[in-house]
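[1] Just to be clear, the model below is a prediction. Sequence and coordinates:
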Amino acid sequence: MPTLYEWAGGEETFKRLTSIFYGRVVNDPILQPVFGAMAQDHPQRVAWALAEILGGPQTYTRQRGGHRQLISAHLHRHLSEQQRARWVSLLIETADEIGLPSDAEFRAAFVSYIEWGSRVALSVSQYDGEIPKDLDPMPRWDWIIPPPNEAPQTR
């Protein structure tokens, strides 16, 4: 059975998704205060994280340090629910526009992770403590419902 990463189209798909998405985020009135001064490589780092979490290579862990680094990047950001919800809706809109698979099985798993991960980021952004050094490895998201045996119809 293919991973969510493979089903989505692999590395280039995630690079395209995050490149287009973060190009829009910097001009979004709700998200610009959070991302207006983001590092130039931020879209690449998010592409690595999404790819790894959805079953792809462990590039984020090798290049950035894994789950602890991902969580730490959200500390003290004091995100709002409005910003979290806008981030999710704009990412899903971008996924639709670039042709991420639209089958129910893939979308259920993809949106499930995006919702869960964004809620973790929101919670962590309010936290004033330190992230434990022995934080679990990167989460690995999988199918909620197994996909049909045929390739997705849209790409």
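    Happy to help now that I have it.

[2] contacts and neighbour counts: CA atoms only from here.
    OK.

[3] Quick one: the helices in the chain, in order.
    In the chain, the segments counted as helices under DSSP state H are 4-8, 11-25, 32-35, 42-53, 59-64, 67-72, 81-98, 104-126.

[4] by how many degrees do the fourth one and helix 11-25 diverge?
    Looking back up the chat, that one is helix 42-53. On the basis of axes from the mean of the first three to the mean of the last three CA atoms, to 10 degrees, helix 42-53 is oriented at 140 degrees to helix 11-25.

[5] take the one below as the second:
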Amino acid sequence: METVYEAAGGSEFFVKLAAAWHARVVADEVVGHAFRHGVHPEHTQRLAAYWSEALGGPQLYSGVYGDESSVVRMHSGNGPHTDMDRRAIDCFDQALADVGPLDARLHGVLHDYFAWTTSNSMARYEHSADDVPAGLLIPAWSWDGLETR
């Protein structure tokens, strides 16, 4: 069975999706404030590499940029932000439409992945980035959801 990464179209698809999502969140009145301090110049490429790896593609993120701990630290220590998370998920769904059309199953698994990682991995250490343990692995997501390692 092909991976979610393969079904989506590989790295080219995830670069387009990351660019579409980034444009949407920067423009969003709630989520946009998280990006107003500036972002890494390769933010879209790095995000695409992260999503690609998490969804069954090659180790494009962990092989070049860092591990899950580094990603989670970037998103930690900001207190609870459930409204911002919900808006980020809405922007992701809109970005999926921007790069679509996608079949219902692929759309659903991509939505579920993003909603899960936004509400779990990226929201787990709301009090301090110092609480994030070293050596976390990028969670793997398949057609059936989160895979155990």
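    Ah, there it is. This one's a predicted model, so the numbers in the text were calculated from it and none came from an experiment.

[6] rewinding a little: now the helices of structure 1 in JSON lines, with mean neighbour count and distance to W143 of structure 1?
    Below are the helices of structure 1 laid out as JSON lines (neighbours: other CA atoms under 10 Å; distance: least, CA to CA, whole Å):
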{"stretch": "helix 4-8", "mean neighbour count": "21", "distance to W143 of structure 1": "7"}
{"stretch": "helix 11-25", "mean neighbour count": "19", "distance to W143 of structure 1": "18"}
{"stretch": "helix 32-35", "mean neighbour count": "15", "distance to W143 of structure 1": "30"}
{"stretch": "helix 42-53", "mean neighbour count": "21", "distance to W143 of structure 1": "12"}
{"stretch": "helix 59-64", "mean neighbour count": "15", "distance to W143 of structure 1": "21"}
{"stretch": "helix 67-72", "mean neighbour count": "17", "distance to W143 of structure 1": "20"}
{"stretch": "helix 81-98", "mean neighbour count": "16", "distance to W143 of structure 1": "18"}
{"stretch": "helix 104-126", "mean neighbour count": "17", "distance to W143 of structure 1": "6"}
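
[7] right, so of the ones you listed, which gets closest to P137 of structure 1?
    Nearest to P137 of structure 1 among these is helix 67-72; the distance by CA to CA comes to 5.5 Å.

[8] what's the mean distance for that closest one versus structure 2?
    Its aligned residues in structure 2 lie a mean 1.4 Å from helix 67-72 of structure 1 after superposition (mean CA distance after the TM-score superposition for structure 1).

[9] okay, which residue is most central for structure 1?
    In structure 1, the C-alpha nearest the mean C-alpha coordinate belongs to L50, at 4.4 Å (CA atoms, centre = their mean).

[10] quick one: it and F14 touch, right?
    Yes: applying CA atoms under 8 Å, one finds L50 of structure 1 in contact with F14, separated by 7.3 Å.

[11] Run the chain-centre distance for stretch 52-69 of structure 1.
    Chain-centre distance of stretch 52-69 of structure 1: 12 Å, with CA atoms, centre = their mean, to the nearest Å.

[12] now do stretch 58-71 of structure 2
    Between the centre of stretch 58-71 of structure 2 and the centre of its chain there are 12 Å (CA atoms, centre = their mean).

[13] how about D103 of structure 2, what does it touch?
    D103 of structure 2 is in contact with no residue at all, counting by CA atoms under 8 Å, 6 or more residues apart in numbering.

[14] Please report how far it lies from G56 of structure 2.
    For D103 of structure 2, the distance to G56 of structure 2 equals 18 Å [CA to CA, to the nearest Å].

[15] and if you look at V64 of structure 2?
    In terms of CA to CA, V64 of structure 2 sits 16 Å off from G56 of structure 2.

[16] hang on, isn't R87 of structure 2 packed against V30?
    Yes: with contact defined as CA under 8 Å, R87 of structure 2 reaches V30; the gap is 7.2 Å.

[17] out of the helices of structure 1, nearest to P132 of structure 1?
    Nearest of the helices of structure 1 (CA to CA): helix 67-72, 7.7 Å.

[18] contacting residues around the closest one?
    With contacts defined as CA under 8 Å, 6+ apart, helix 67-72 of structure 1 is touched by A49, T61, A121, V124, I131, P132, K133, L135, D136, P137, M138, P139.
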